[in-house]
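A.B. asks: fold the following, please.
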Amino acid sequence: MKSEALKILKEYYGYDNFREGQEKIIDAILEKRNVLGIMTTGAGKSICYQIPALIFEGLTIIISPLISLMKDQVDSLRLIGIEASYLNSALTSDEYNKILFRIKRGKIKLLYISPERLENKFFLNFIKTVKISMVVVDEAHCVSQWGENFRRSYLRIADFVKYLSGETQIQTLAFTATATPKIKVDIIEKLNIINPFIYIDYFNRDNIYFKVVDNSGLDKDLDIDSKPFIIDYLRKHKGKSGIIYCSTRKNVDDIYSYLVGFDRSVTKYHGGMSKEEREKNQKLFLDDDVEIMVATNAFGMGINKSNIRYVIHANIPADLESYYQEAGRAGRDGGSAEAILIYNEKDRDIQRYLMEKEAEGKTDRNYLNKRLKNFNKMIEYAELKTCYREYILKYFGEKMIRNYCGYCENCKKEKNIKDFSLEAKKIISGVGRAKESLGISTLANMLMGKADTKMLNKGLDKISTFGIMKEDKQEWIESFINYMISEKYLIQSAGSFPVLKLGEKYKDILNGNIKVIRKEDEKIDFDYYENDLFKELNSLRKEISKQENIAPYIIFSDMTLIEMAEKKPRNRWDMLKIKGIGNQKFKSYGEKFLERIINYCMEERI
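C.D. replies: Below is the predicted model:
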């Protein structure tokens, strides 16, 4: 059966070999063992049960918490020629009955359902008549009351498996991305997984750069502190996909409105919105129609979008499990990504207060202590002076070979420190000479000496600070201005057309009493692979996704497009050597992408 599994991997998924964790889990499944797989986001959990489902006789049932996750998985499987379907409340009765008919005839190999479906007597009666090969529990941590994502409906799963099993228990598989040792034990007990093969993946996501922006020393108002950092960061990474998490619906609405005011490509998601609006906005983000999703933690579980380049937490999360799982939604394709936590003491105190208020209605006396204990670990992380990655890995019970990862903010903190007092003086002089009348972009243009119509009409080319920073790039100047706003050296007015005014400490900078010492920007390079051919292929993928109403990453991942752009295959055989392209994918899309590559090479005479 192992050779059959490898054949399916190549034919349908386009890969020659399994990853280490996938191979061990699939070997155990093929030996008919129950399995608990704790694998980081992007480690390829789905393949672990999808391939055995195709080998075994009968139907595999996958219990999944979200409708959107079911749809993505089924779309991906159908695209490569695998018969799969889902049952949820969005289906009409006619659609529902057609799926049951196909299940009964053995035409469907994988069926996705929600845990709430286990309450439906009609479904229970029907499924008892079908040969079941495996029951798979996705996002298995939802069964644990020790976790923040506990769902009571998951507690019915063990009884459901017993109901289906009869004399011999049906093979049960459980998968999750994050689980502490306590949650791991809880999953096994609550799901009644007998003698499981347990595989715990390496928790290290070495492509993610971890960073904390500490606002504790400033005025702790979110409106003042977080937003300049966020808008500056987004300007540097325009065109990249990312998520901004907020702890409350109000903060989501505030940051969303702020970014809309700066004409950013943004949408939002939280529980106060209608179901239709949430689904519409989620689709916009998954289909790459907008770059930025501002959301509460109601968004993201099971999201398979692979090209998210950054995750920013505008507020401190309640626990480290939630933080690492949400941060792990960046860089699923293996490319460079960033996870940034914006932290301040006021935000910390608000979180504690909300936990105390929530605990007032609980009968469990240990509830608050448990929440605060988890929260204190999150605070320790936010206030850490040593390696962020080492702290996370130790929390999840994994050891690092050394106490230095070399790829987080604390490990790089002592590098590239520079005195920017001269640049600060030039900017302050520019604000003063222009009589505090300019916005960020206009000020930067004036300091660079850009003599456009707007500059000439205002007479800005006549003042002494015109062109005094002509050697610097506009992107850097605007970034440094935002930094000066966050440090209160400058003040940005409110309104539709905000202008810059001098802060209370500007004289100390001019007189040399305060030095502006700052670490040079450590910008993570997300664009190292984006040549013109990649952009052509990305554009083609977007066209196809619109025509077929599926998310672009389901067609091909960014990493597959990158390899196409690098290797420039000219025929079917060369195309099939690229990771992520199997025979089924090639039949659907290979010729279209080959044509675009060949045309590009002819035009560029490559």
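
A.B. asks: alpha carbons only for contacts and neighbour counts from here, please
C.D. replies: Fine.

A.B. asks: how close does W476 sit to D525?
C.D. replies: Here the criterion is Cα to Cα, to the nearest Å. By it, W476 lies 15 Å from D525.

A.B. asks: now do V130
C.D. replies: 51 Å.

A.B. asks: again with R152
C.D. replies: On the measure of Cα to Cα, R152 and D525 end up 42 Å apart.

A.B. asks: do the same with F123
C.D. replies: 50 Å.

A.B. asks: so what's the residue count around R572?
C.D. replies: By other Cα atoms under 10 Å, 14 other residues sit near R572.

A.B. asks: also E520?
C.D. replies: 12.

A.B. asks: assess the claim that it and I417 are in contact.
C.D. replies: Yes - contact criterion Cα atoms under 8 Å: E520 and I417 qualify, at 6.2 Å.

A.B. asks: show me where the stretch 351-500 of the chain has its helices.
C.D. replies: 367-382, 388-395, 421-433, 440-448, 453-457, 474-486 (DSSP state H, counting those that start in this stretch).

A.B. asks: return the most buried member of those helices.
C.D. replies: The highest mean neighbour count among those, using mean count of other Cα atoms under 10 Å, belongs to helix 440-448: a mean of 22.

A.B. asks: re the thing from before, can I get the helices of the stretch 351-500 of the chain in TSV including distance to E277?
C.D. replies: Formatted as TSV, the helices of the stretch 351-500 of the chain follow (distance: least, Cα to Cα, whole Å):
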stretch	distance to E277
helix 367-382	32
helix 388-395	35
helix 421-433	43
helix 440-448	34
helix 453-457	40
helix 474-486	33
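
A.B. asks: second chain to compare with the first, below:
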Amino acid sequence: MAPTPLDVLHRVFGYSEFRGEQAAIIDRLVAGGDAVVLMPTGGGKSLTYQIPSMLREGTGVVISPLIALMHDQVEALRAVGVPAAYLNSTQSPEERREVEQAFVDGRLDLLYVAPEGLSTPRMQELLRRGRIALFAIDEAHCVSQWGHDFRPDYLWLSNLAELWPEVPRIALTATATEATHREITERLAMHDAAHFVASFDRPNIQYRIVPKDDVRHQLVDFIRTQQAESIDAAGVPVPAAGIVYALSRATVEKTAEYLRAQGINALPYHAGLEASVRHETQTRFLREDGVVIVATIAFGMGIDKPDVRFVAHIDLPKSVEGYYQETGRAGRDGQPAVAWLAYGLADVVQQRQLIDKSPGDRAYRQRMGQHLDAMLALCETVECRRVNLLSYFGQASQPCGNCDTCLAPPAVFDGTVPAQKLLSTVVRLKRERGQQYGAGHLIDVLVGKRTPRVEQLGHDALATWGIGQDLSAAQWRGVVRQLLATGLLAVSDDGYGTLQITDASAAVLRGERSVQLRQDVVDASAARLARRANGDRGASVAELPEEARPLFEALREWRAQTAREQSVPAYIVFGDATLRAVASARPTRLEELEGITGIGAKKLDQYGEALLEVVAQSARDAA
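C.D. replies: As a prediction, the model looks like this:
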């Protein structure tokens, strides 16, 4: 009898059951139907096209936008005995010829290619010479011209339906709004596809957003707290790996240098570095414990590292989609992780200026402005972060009890009078002086600070001079930031970051609209939040009894040594969940390893005896 998807899942990948809609998606593809799949990072998207590629006649062709991701996925497949390969620009002509011949001969279950390569006549001719089981379009949101990660070559992929009409297609993404979902369907001509939308919730990630106040010191405190609190499911302290995102290359370099000076093992990563340096950085991040990468958004999309314990942003992301995708690189193993963001007024002004200077047309700038508005709404909400985030993707939810606004609810106050004072100052300066000014100068006027510029311009004679002394300058920056977020203030397009009122401001100035503002929560509660995150690990995490922990550590040491010998990341050998299961079961025969999660036939044959020896040696040491 032909093997079933469940047979392959158990025999090859070592798992006993499918999660969510994985089985339904696989059945759809095996039967020859198309599918559009929205599933969060860590939800098991890869299995939904890998297993059908193994069951259908021919080779599954996977279109992947990143070379690093291709390499990691091929290595992981080969480790469980699946014949897989990739074709990309890193290979020599001889290596390419070998892979091409293997495809033509039908010796591959999966072949990974880049979208840029697939559209070439040479690649199309190669595919016609072989048998194609299916096309899998990974990171399908890249087809959206309004999205955060648009790749023009993805638009060509709509031709697959005409060139290979009998071959089923699956488009997958971990981040898409309802509008992007529709665009994926239309631009890839997948009108007859079945749609599978999983929950976007990542309950193991704790979201924290704090106002900037000496962000480098804040970042160091945050990382040190994470590393001090980082323990695995066995209760053993482990160095915490993390990613820090910054907007510019210069900030990346300076931040990495600062972190290293503070004793944190930090490495920079951005597109301006030599390719060999970027490769070495990625390799160290994958294979060493406790490495912190400081990067632009060029890093991470192709990194399949399951045990990233935190993702930090020290600059405001441009969109909620980008933020969700980047934070989704934390906690792919299901263990607790933290997404931390520090942002301030300067971030808002900078992003507005970047949008105004964008080479795109008016519609493009308007769309980018909407992305930013949604990101600001997430930052300034006084409600549950997770509810706001999931709502953006069209998913209703309840307060999570595991984000900063749930664990330490911010105080809210009637900010109508402060808003009126600020808006009135903007109006008076414009009316009396005919000019607009930035936030710093407006705040100087409100708090009555006599700077040379204030005195030179005579702004100490304004009616609003000094009327805001009941708030500090830092508090006034928070007011400005929140008024920008709610559309009661706008950044002028003059290129200088000056502020102006909006149509909505008039109702506030007339007293017809009240303004509720959040009292900025100082990040003093960070340590308490971290303790809560690590103390409440959730029912899905298997805690080990005290007597099993020495064996678990011995298994980790064996895995690290094995991974070094094979020059692969540790998780390709076995994940922590598998090692925990072995430590709990203490098997003494190969048959007892069968059925343990993550141990398929190939890994049982390759590592089974070694695992039993580690278990036996641990027992001898304890005797």
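
A.B. asks: so V130 and D525 of structure 1 - more neighbours on which side?
C.D. replies: V130 (15 against 11).

A.B. asks: separation between that one and K346 of structure 1?
C.D. replies: 56 Å.

A.B. asks: ok, now K104 of structure 1?
C.D. replies: 58 Å.

A.B. asks: check E603 of structure 1 too.
C.D. replies: Counting by Cα to Cα, the gap from E603 of structure 1 to K346 of structure 1 is 58 Å.

A.B. asks: same thing with N195 of structure 1?
C.D. replies: 47 Å.

A.B. asks: ok, these two, which is more surrounded?
C.D. replies: K346 (15 against 11).

A.B. asks: aligned counterpart of that one in structure 2, please.
C.D. replies: Counting by TM-score structural alignment, K346 of structure 1 lines up with A346 in structure 2.

A.B. asks: average offset of the helix or strand its match falls within relative to structure 1?
C.D. replies: If you go by DSSP states H and E, A346 of structure 2 is part of helix 345-356. Following the fit onto structure 1, the mean deviation recorded for helix 345-356 of structure 2 is 2.1 Å by mean Cα distance after the TM-score superposition for structure 1.

A.B. asks: report the angle between that helix and helix 362-380.
C.D. replies: 160 degrees (axes from the mean of the first three to the mean of the last three Cα atoms, to 10 degrees).

A.B. asks: now do helix 345-356 of structure 2: distance to the chain's middle.
C.D. replies: From the chain centre to the centre of helix 345-356 of structure 2 is a distance of 22 Å (Cα atoms, centre = their mean, to the nearest Å).

A.B. asks: point out the other helices and strands that that helix packs with.
C.D. replies: helix 362-380, helix 473-485, strand 489-491 (3 or more Cα pairs under 8 Å, 6 or more residues apart in numbering; DSSP states H and E).

A.B. asks: as a markdown table, those with distance to Y49 of structure 2 would be great.
C.D. replies: Shown next, in a markdown table, are those (distance: least, Cα to Cα, whole Å):
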| stretch | distance to Y49 of structure 2 |
| --- | --- |
| helix 362-380 | 31 |
| helix 473-485 | 41 |
| strand 489-491 | 46 |
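
A.B. asks: returning to that earlier point: nearest to G271 of structure 1, out of the helices of the stretch 351-500 of structure 1?
C.D. replies: helix 367-382 (21.7 Å; Cα to Cα).

A.B. asks: pull up the aligned stretch in structure 2 for that closest one.
C.D. replies: Going by TM-score structural alignment: helix 367-382 of structure 1 matches residues 364-379.

A.B. asks: average gap between that stretch and structure 1?
C.D. replies: Counting by mean Cα distance after the TM-score superposition for structure 1, stretch 364-379 of structure 2 comes out at 0.9 Å.
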